[in-house]
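Q: missing the sequence, but the structure's below:
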């Protein structure tokens, strides 16, 4: 129920979609109620300027990405293995094209692969259960990608039932059993780590956060690049995480509002 409600809410209220909904509503309303139509169009324009032209997305995503730094080499060596969270895989494209296809957050899986090579013989757990009607899942895409970049099949553990970050944590903990008491590297996009850490701590796991796929510079400089599509994308990601942090805290999926090291 939470998963479905979250998907519906976000489909309506992420900044890029909301701007489009207001614009469409404004154009339709102009026919019968001019003042309301103009108001909706003005609101749509303000959203586009705020989230698509100004570097608002950078301002919003920077503190999320700064929350957890990369662990030291010594900390990495203590890990029992690594857990990589799904979200970038495209099962539909793999089904139609016959090869692993990754989306905007491809660096998430790429970063996990690079880290897996450093750990040489330790297990690699992939968690992500979205499945296309054709039967191919995110886990299938991740498996083929990781095998293709040289990760040994015997090291891979696939969790293909979870539908969101909280379920990533719950199902991974169940798979690991007693091994969940050991520290595991948690690999996901830097902006996603605070919510992911909160969920895994709530599931009773000890994790070492390992951020990848940064979207902000980290040096305090917010680039005003006038790339409206990219700015909207970053704004959507950042707003999704801030709202997600609040929702996880209020629903008991995380014990803290903004998990910290």
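A: Great, that's in hand. As the structure is a computational prediction, the values presented were derived from the model and not from experiment.

Q: Going by C-alpha atoms from here, please, whenever you check contacts or count neighbours.
A: OK.

Q: The host helix or strand of residue 247 packs against which elements?
A: Per DSSP states H and E, residue 247 falls inside helix 228-250. In terms of contacts (3 or more Cα pairs under 8 Å, 6 or more residues apart in numbering; DSSP states H and E), helix 228-250 is packed against helix 15-30, helix 56-65, helix 193-202.

Q: Please identify the deepest-packed of the ones you listed.
A: When these are scored by mean count of other Cα atoms under 10 Å, the highest mean neighbour count falls to helix 193-202 (a mean of 24).

Q: And here is the other one:
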């Protein structure tokens, strides 16, 4: 996807990335596309940009010992498990202890995700993980 990457690069470069200089207590991974089939490997339930978001969230969590990983996103109409819970289950399958995970499974869109994160952690600094095409909308809040 070289064309898509080239188009998204200016969006990504608009926002600062974490440079490992300040440790944080929270890493927030915004919800994305998913499905739920308990018969599948946990990570197979994450679709589109959701798995790369989760992988980056776990990488940042490992770089910030003692931090909490927050997954956001409600239940889609065709699923019985929320996107936040699917993210948590995948993270657990990759070695993140459940007590290090917070799920915010009521938000249905980016604005609601931002409000739920604010309610959960107040003004504490955090790292935000999303996809490049979602950054402009996510940064509004």
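A: The structure has been received and is ready for your questions. What you are looking at is a predicted structure, and each value in this text was computed from that prediction instead of being measured.

Q: In structure 2, which residues correspond to the helix holding residue 247 of structure 1?
A: The aligned range for helix 228-250 of structure 1 in structure 2 is empty, by TM-score structural alignment.

Q: Same check on stretch 108-125 of structure 1?
A: Aligned by TM-score structural alignment, stretch 108-125 of structure 1 falls on residues 53-70 of structure 2.

Q: distance between the matching stretch and the chain's centre?
A: 10 Å (Cα atoms, centre = their mean, to the nearest Å).

Q: buried sites along that stretch?
A: 53-55, 57-58, 60-61, 64, 67-70 (16 or more other Cα atoms under 10 Å).

Q: In a markdown table: the residues you listed, plus secondary structure and distance to residue 119 of structure 2.
A: Conversion of the buried residues of stretch 53-70 of structure 2 to a markdown table gives the following (DSSP: H, G, I helix; E, B strand; the rest coil; distance: Cα to Cα, whole Å):
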| residue | secondary structure | distance to residue 119 of structure 2 |
| --- | --- | --- |
| 53 | helix | 22 |
| 54 | helix | 22 |
| 55 | helix | 25 |
| 57 | helix | 20 |
| 58 | helix | 22 |
| 60 | helix | 22 |
| 61 | helix | 21 |
| 64 | coil | 22 |
| 67 | coil | 17 |
| 68 | strand | 15 |
| 69 | strand | 15 |
| 70 | strand | 13 |
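
Q: Now residue 23 of structure 2: closest residue in space that isn't a chain neighbour?
A: Excluding the flanking residues, the one nearest residue 23 of structure 2 by Cα to Cα, 6 or more residues apart in numbering is residue 64, at 5.7 Å.

Q: how close does that neighbour sit to residue 57 of structure 2?
A: In this view, residue 64 of structure 2 and residue 57 of structure 2 are 11 Å apart by Cα to Cα, to the nearest Å.

Q: Please enumerate the helices of structure 2.
A: Ranges of helices in structure 2, per DSSP state H, are 2-14, 50-63, 83-93, 110-121, 135-140.

Q: which position in structure 2 aligns with residue 194 of structure 1?
A: Using TM-score structural alignment, the partner of residue 194 of structure 1 in structure 2 is residue 136.

Q: How about that match, nearest residue that isn't a chain neighbour?
A: In space, and not counting its chain neighbours, residue 136 of structure 2 is closest to residue 11: 7.6 Å by Cα to Cα, 6+ apart.

Q: What lines up with that neighbour in structure 1?
A: So, by TM-score structural alignment, residue 11 of structure 2 is matched to residue 64.
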